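K.L.:
What follows is a predicted structure for the sequence shown.
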Amino acid sequence: MPELPDLQVFSKNLMKRTAHRKIVSADVFNVSRLNVDGETVRTKLLETRITDIVRKGKELHFQLENNEVFSVHLMLSGRFHICAPEEVSGIPYKLLSVGFEEDEALVISDFQGMCKVTFNPVPTNTPDALGEAFTLAYLQNAVRRNQRKNIKAFLIDQSIVKGIGNAYADEILWKANISPKSTAGKIPEDRLTALYTAISDVLKDAIANIERISPDIISGEERSFLRVHNSRKTYTDEGDRILIQKIAAKTTYYTERQQLFL
């Protein structure tokens, strides 16, 4: 599943390829994954332009010249494609295609059929993990409200903080030296401060690494640089064995060195 760093890079690269180009066609292939019908999609998209693509949590929001917005949540296996119009028919499991002047199209697909496209999504007050509203005080207060919650479950709960998924929760907890088995309310204040710092550091470093390794990426995942949540590694660079276990209903990578707070 693409997570916050992946999506941040996707948004930048999709802007380069699609922004400010007139939309000349729009076709819906799986209306069940949209909140409007095909005719409404065409009414909203045709003859306008994408003016901005903004990541909000695990979604990309496409802002249009006519003040409409549509969001895309790729879920586990959704993908963006940019191709020639004659290549659109060859892309399997399509949800939506948007054709631009100068003979290119943006296609959204998902072989699992879980990806969601939402026109004019309702805003929420939940802060983004890299947003200004996500402060240390917010994190501390959220922990107080969820004292009994497992810390990994806490980090990936999109109603608490937007954008952190399974892989980066593991990386953040490893960076903060907190076991993913810990109970949120048992983590002392100094370790919560370390956790808050790790969230920003890990996510920003990941964005930089993805841009370095896969500068033109618009789909998939670039995870080769991950320190602990990495199926290619048996040990961390520090020599600690990487353990794999189901925690918070997710396949979790961690080490025994990480401190446990119960």
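P.N.:
Structure's in. What do you need?

K.L.:
contacts and neighbour counts: CA atoms only from here.
P.N.:
Will do.

K.L.:
and G38, how many neighbours?
P.N.:
G38 is flanked by 17 other residues according to other CA atoms under 10 Å.

K.L.:
wait, it sits on V31?
P.N.:
Yes - if you go by CA atoms under 8 Å, G38 and V31 touch, sitting 6.9 Å apart.

K.L.:
residues contacting the closest residue to G185 other than its chain neighbours?
P.N.:
Residue nearest to G185 in three dimensions, not counting chain neighbours: Q147, with 3.8 Å by CA to CA, 6 or more residues apart in numbering. The contact partners of Q147, taken as CA atoms under 8 Å, 6 or more residues apart in numbering, are 183-186.

K.L.:
Would you state the helices of this protein in chain order?
P.N.:
Applying DSSP state H to the chain gives helices spanning 4-18, 38-45, 136-145, 151-156, 166-176, 189-213.

K.L.:
Relative to G113, which of these is closest?
P.N.:
G113 lies closest, by CA to CA, to one member of the helices of the chain: helix 38-45, at 17.0 Å.

K.L.:
alright, now check it against this:
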Amino acid sequence: MPEMPEVESLRRFLAERCVGKVYARLELASFTALKTFEVPLTGLAGLEITEVVRRGKFLALGSDGLWLAFHLARAGWLRWKDKVAATPARPGKGPLALRVAFDDGSGFELTEAGTQRKLAIHVVRELADVEQIATLGPDPLSDDFTLAAFTQILTNAGRAQLKGVLRDQRTIAGIGNAYSDEILHAAKLSPFKPANGLTDDQVATLYAALRAELGEAIARSEGLAAKDLKGEKKSGLRVHARAGEACPVCGGTIAQVSFADSSLQYCPGCQTGGKPLADRRLSKLLK
């Protein structure tokens, strides 16, 4: 799933290529992807793109009083095209969800792999008209996301587990499964530790790790083409999706906890005092 660093890199990529261009064609290939109907996709045709912004994991292209906003979900991606295909998109065929062509012939496609269709496209007059955007928490790299603000977030979360707090988009916008694993590893904290159970030093360490991990991920992606961002993300991860490999910090074996539709990875040596966390899925099988 693209998370804040990849989405921010896509924003910069699109801003360089889209601002000043005019929508020529918008072709919907997956009708389930379009979540709004008050303003049709065709309402964007002929409008000039004036800005590209990010809200959490959402990207949005702004025009004259309208926004094209989209969330790539778990299996979605954006493919840039220097020359968009002239043949009309065929609904229901393959991974294509939306094709956008500009007045100079360039454009992009939104695609989604797999059978679960969760990619979301919105055409709205205000970004706040998208409920998931309106309810987003603060951006963790914004200037007002201070240590004091972060401390208050953890206090308000009570005994909720750190992993879940970091991933809750209503609490902090943009962090997903992968970077929450990386942040907690860098801070040497268990993903299951209660949010209100940290010392002041641990809160400061977690705050610094959060800002550093996200900032460094964005820096690594600077200047990369959209097609290269997935590979860069994978190569930069130390623990996420690396169960069974050696921890690059302590040399111990990276472990995993599995859930119904996801998993987390962590280093017992760095994060839990050498103790393995209970694998919820395996525990159920053994009962």
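P.N.:
Alright, I've got the coordinates. Worth saying up front: this structure is predicted, and the values here are computed from it rather than measured.

K.L.:
ok, the contacts of Q147 of the first structure in the second structure, which still hold?
P.N.:
Retained in the second structure by both residues aligned by TM-score structural alignment, their matches' CA atoms under 8 Å are the following of the contacts of Q147 of the first structure: 183-185.

K.L.:
And stretch 103-110 of the second structure, what's buried?
P.N.:
105-110 (16 or more other CA atoms under 10 Å).

K.L.:
of the helices of the first structure, which approaches R227 of the first structure most closely?
P.N.:
Taking the helices of the first structure one by one with CA to CA, helix 166-176 is closest: 6.8 Å.

K.L.:
And that closest one, what does it pack against?
P.N.:
Helix 166-176 of the first structure sits against helix 151-156, helix 189-213, strand 250-254, with contacts defined as 3 or more CA pairs under 8 Å, 6 or more residues apart in numbering; DSSP states H and E.

K.L.:
related to what we said a few turns ago, out of the contacts of Q147 of the first structure, the closest to G99 of the first structure would be?
P.N.:
Using CA to CA, A184 comes nearest to G99 of the first structure of the contacts of Q147 of the first structure, at 47.1 Å.

K.L.:
what's the closest non-adjacent residue to the closest one?
P.N.:
Per CA to CA, 6+ apart, closest to A184 of the first structure is I151, 4.7 Å.

K.L.:
Counterpart of the one you found over in the second structure?
P.N.:
Using TM-score structural alignment, the equivalent of I151 of the first structure in the second structure is L162.

K.L.:
which residues does its match contact?
P.N.:
Contacts of L162 of the second structure by CA under 8 Å, 6+ apart are 190-195.

K.L.:
Generate a PyMOL selection restricted to the buried subset of those residues.
P.N.:
The following PyMOL line selects those of these that are buried, judged by 16+ other CA under 10 Å:
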select buried, resi 190+191+194+195
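
K.L.:
lining up the contacts of L162 of the second structure with the first structure, which overlap?
P.N.:
Where the first structure agrees (both residues aligned by TM-score structural alignment, their matches' CA under 8 Å), the contacts of L162 of the second structure reduce to 191-195.

K.L.:
Out of the contacts of L162 of the second structure, which sit inside strands?
P.N.:
Among those, no member falls in strands (DSSP state E).

K.L.:
N166 of the first structure corresponds to which position in the second structure?
P.N.:
Aligned partner of N166 of the first structure by TM-score structural alignment: N177.

K.L.:
ok, the residue lying closest to that match once chain neighbours are set aside to L214 of the second structure distance?
P.N.:
In space, and not counting its chain neighbours, N177 of the second structure is closest to R167: 6.7 Å by CA to CA, 6+ apart. For R167 of the second structure, the distance to L214 of the second structure equals 13 Å [CA to CA, to the nearest Å].

K.L.:
Tell me which of the two has more neighbours.
P.N.:
L214 (22 against 19).

K.L.:
Look up how far I133 of the second structure lies from that one.
P.N.:
20 Å.

K.L.:
before we move on, what about G252 of the second structure?
P.N.:
Counting by CA to CA - G252 of the second structure and I133 of the second structure are separated by 40 Å.

K.L.:
what does A187 of the second structure give?
P.N.:
28 Å.

K.L.:
Please pull up the equivalent of K186 of the first structure in the second structure.
P.N.:
With TM-score structural alignment as the criterion, K186 of the first structure matches G197.

K.L.:
So that match sits against R159, correct?
P.N.:
Yes - with contact defined as CA under 8 Å, G197 of the second structure and R159 form a contacting pair (7.4 Å).

K.L.:
The nearest residue to M15 of the first structure once chain neighbours are set aside: what's it in contact with?
P.N.:
Nearest residue to M15 of the first structure in three dimensions, chain neighbours excluded: I53, at 6.3 Å (CA to CA, 6+ apart). Under the criterion of CA under 8 Å, 6+ apart, the neighbours of I53 of the first structure are 11-12, 14-15, 60-63.

K.L.:
can I get those in TSV with distance to L4 of the first structure?
P.N.:
TSV is the format used below for these (distance: CA to CA, whole Å):
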residue	distance to L4 of the first structure
S11	11
K12	13
L14	15
M15	17
L60	10
H61	13
F62	16
Q63	19
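
K.L.:
farthest pair in those residues?
P.N.:
Longest span within those, CA to CA: K12 and Q63, 13.5 Å.

K.L.:
Flag every buried residue along stretch 251-264 of the second structure.
P.N.:
Going by 16+ other CA under 10 Å, stretch 251-264 of the second structure has these buried residues: 252-257, 264.

K.L.:
any idea which of those is the one closest to A219 of the second structure?
P.N.:
Distance to A219 of the second structure across these (CA to CA) is lowest for L264, with 24.4 Å.

K.L.:
when you align them, which residue in the first structure goes with the closest one?
P.N.:
Under TM-score structural alignment, L264 of the second structure pairs with T252 in the first structure.

K.L.:
now do G252 of the second structure
P.N.:
Match for G252 of the second structure (TM-score structural alignment): D240.

K.L.:
Distance check, that match against K152 of the first structure.
P.N.:
D240 of the first structure is 20 Å from K152 of the first structure, by CA to CA.

K.L.:
ok, back up a step: among the contacts of I53 of the first structure, which ones are buried?
P.N.:
Buried subset of the contacts of I53 of the first structure (neighbour count, 16+ other CA under 10 Å): 11-12, 14-15, 60-63.
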